[in-house]
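# Sequence isn't available, so here's the structure alone:
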């Protein structure tokens, strides 16, 4: 059983060493533990510090691609490196590395595909009251929409089995946390939460500039992903609302027409008819979107099968690490990290 801890980071020279040092060296049930650092175009000494701290692999983006892109790059690299379990943690040392062993236990016990680290909500001593409220309320909404038993939806401290990682395809540019949960719900993956500890806050988040911006990006991402993976439910709801709204002025017109006063209420008929037509077209759009969604699922299954066949072929030829460019920067006996980009 091979575990790879991936750490997306941007200008984290001050903390990346502590993050790597906190990763457990041994976990019962895990034979191999490796560390992958995804450097998102850092302009400081993040790569040098990660190398000195003992990172096994380092991937460097040519520029700042964003957290979601870096996360997805890390997942693809971990799969190429033969990971059976992937743990994602942040480079700012927010999460306690010792809890990695707690994260992977449900996967080792075959009780979950994805494990989310719960930072404690209102009981977290390192969060402000506003952040605690925002976290609990947002997680409650996402829990209801996805029907997953989660308590901290935006926690970046999470573990994935290889089976889950092969099925998660992050397409948003803001963050991967919400999109992963929507996909997990749509693909019937098992998701559980486990309590984890956090370290004292060292700096403000670089993912967003303000709380309103964070809310805007989070809400739009949730709605976009939910519509992508649950199109029939979304369009059916909108179409039904339009039909109900359109039927009210039509009934009103019929009522006055029955009383012989229909001439003065033609506008109700026009408005109602417009809304009914809009509702019908929305329902039809929902059917088309659901067919597209069905075709996308078929394509994803084909890509998953192709990936599995490629991994089997590479394994049989002893080339499971093909696709990672390595750069040795030292001639000493100490193992050096692999630095490069996916070809």
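It's in. Only a predicted model underlies this, so the values are computations on that prediction, with no experimental measurement involved.
# Please count neighbours and contacts with C-alpha atoms only from this point.
Will do.
# The stretch 101-250 of the chain: strands as residue ranges?
Assigned by DSSP state E, counting those that start in this stretch, the stretch 101-250 of the chain shows strands spanning 114-118, 158-161, 191-195.
# what about the helices in the stretch 101-250 of the chain?
Per DSSP state H, counting those that start in this stretch, the stretch 101-250 of the chain carries helices over the ranges 129-146, 162-167, 177-186, 211-229, 231-258.
# what comes up buried for the longest one?
Using 16 or more other C-alpha atoms under 10 Å as the burial criterion, the residues of helix 231-258 that qualify are 231-240, 242-243, 245-247, 249-250, 252-254.
# what about residue 72, neighbour count?
Look at residue 72: counted by other C-alpha atoms under 10 Å, it has 19 neighbours.
# Make sure it is indeed in a helix.
Yes: per DSSP: H, G, I helix; E, B strand; the rest coil, residue 72 lies within a helix segment.
# My read is that it contacts residue 170, right?
Yes: using C-alpha atoms under 8 Å, residue 72 is in contact with residue 170, at 6.2 Å.
# Skipping adjacent residues, who's closest to residue 275 in space?
residue 246 (4.5 Å; C-alpha to C-alpha, 6 or more residues apart in numbering).
# what's the answer for residue 200, then?
residue 126 is the one closest to residue 200 (C-alpha to C-alpha, 6+ apart), at 5.7 Å.
# what's the one you found in contact with, if anything?
Residue 126 makes contact with 198-201, according to C-alpha atoms under 8 Å, 6 or more residues apart in numbering.
# Next up, a structure to set beside the first:
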């Protein structure tokens, strides 16, 4: 059984009250993240944010991630009931569907702000207070942790091919949708509750990583303010990338569908 060990976070500046007391839900889809889930959970609860809740959405991970998350939730909820939630899905339906399930759960539990982030530790939880401060100060609808604004950076372990592919994806999407976003495919975001409610999560079409592009497009189409803050993007820890050919094809077609197609009915 994994245990949560407390550590001191040196780069998470505390927010003043009542900002730091905001109801924030962090949605983390997982598939084979047994090597990461305990550290991710520990680092989220090390943040000086008493109103934070973690929602893990596990797609029946063969490595037992879901069971480990249940054990961790038991520890967290023993002293703070309901502060960690684990959703178990019976099949791997795509990261987009996992995010929708987690976001709907967050809204149902009263979250004012919803964070989406990967479960592989490539996104540092220590940026969450900065994202919260930004979204509240700027009255933004969406804050994106960006690799491609000044001050943002990528892991040195990323090779030239991956860097070029990531850059090309952004150029490709923005050539079609013309979004005012530099890191249009990034998956580390904080949403304001009202924006997710207005978008209508049941109408989101994307199953894979194109979910990021679709949500950005819908937010911008609503006229909501979108702010990017710089982050350092770490190399993922443990296991390997899960991007299939079908996901890549969906990612190529989605920008055209968003520009020229119609939205799915709720």
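Alright, I've got the coordinates. These numbers come from a predicted model, not from an experiment.
# what do we get in the second structure for the residue nearest to residue 200 of the first structure?
Aligned against the second structure by TM-score structural alignment, residue 126 of the first structure finds its counterpart in residue 157.
# Please determine how far that match is located from residue 169 of the second structure.
Per C-alpha to C-alpha, to the nearest Å, residue 157 of the second structure is found 19 Å from residue 169 of the second structure.
# now residue 131 of the second structure
24 Å.
# So the two - more neighbours on which side?
residue 131 (23 against 17).
# got a list of what the more buried one touches?
Residue 131 of the second structure neighbours (C-alpha under 8 Å, 6+ apart): 143-145, 190, 229.
# cool, and residue 185 of the second structure?
Contacts of residue 185 of the second structure by C-alpha under 8 Å, 6+ apart are 169-170, 209-210, 212-213.
# which one in the first structure is aligned with it?
Using TM-score structural alignment, residue 185 of the second structure sits opposite residue 154 in the first structure.
# Okay, helices next: where are they in the stretch 1-150 of the second structure?
Counting by DSSP H, counting those that start in this stretch, the helices of the stretch 1-150 of the second structure are 37-45, 65-79, 95-108, 128-137.
# number of nearby residues for residue 165 of the first structure?
Count around residue 165 of the first structure with other C-alpha under 10 Å applied: 22.
# Residue 42 of the second structure too?
There are 18 residues near residue 42 of the second structure, going by other C-alpha under 10 Å.
# Could you report the separation of the residue positioned nearest the centre of the second structure from residue 186 of the second structure?
Against the mean C-alpha coordinate of the second structure, by C-alpha atoms, centre = their mean, the closest residue is residue 116 at 2.0 Å. Distance, residue 116 of the second structure to residue 186 of the second structure, using C-alpha to C-alpha: 10 Å.
# And residue 105 of the second structure, by the same measure?
Residue 105 of the second structure is 22 Å from residue 186 of the second structure, by C-alpha to C-alpha.
# If you count surrounding residues, which of those two has more?
Between residue 105 of the second structure and residue 186, counted using other C-alpha under 10 Å, the more crowded position is residue 186 (21 against 18).
# does the more buried one really touch residue 144, like I thought?
Yes: in this structure, residue 186 of the second structure is within contact of residue 144 by C-alpha under 8 Å, at 7.4 Å.
# Could you count how many residues lie near the residue nearest to residue 149 of the second structure when sequence neighbours are not counted?
Excluding the flanking residues, the one nearest residue 149 of the second structure by C-alpha to C-alpha, 6+ apart is residue 230, at 5.8 Å. When counting by other C-alpha under 10 Å, one arrives at 17 neighbours for residue 230 of the second structure.
# if I line the two up, what does residue 230 of the second structure land on in the first structure?
Match for residue 230 of the second structure (TM-score structural alignment): residue 195.
# So what angle separates the directions of the longest helix along the first structure and helix 67-80?
Ranked by residue count under DSSP state H, the longest helix found in the first structure is helix 266-316. Per axes from the mean of the first three to the mean of the last three C-alpha atoms, to 10 degrees, the angle that helix 266-316 of the first structure makes with helix 67-80 is 30 degrees.
# which bit of the second structure covers the helix or strand following helix 266-316 of the first structure?
For helix 266-316 of the first structure, the following helix or strand on the C-terminal side (DSSP states H and E) is strand 338-340. Aligned by TM-score structural alignment, strand 338-340 of the first structure falls on no residue of the second structure.
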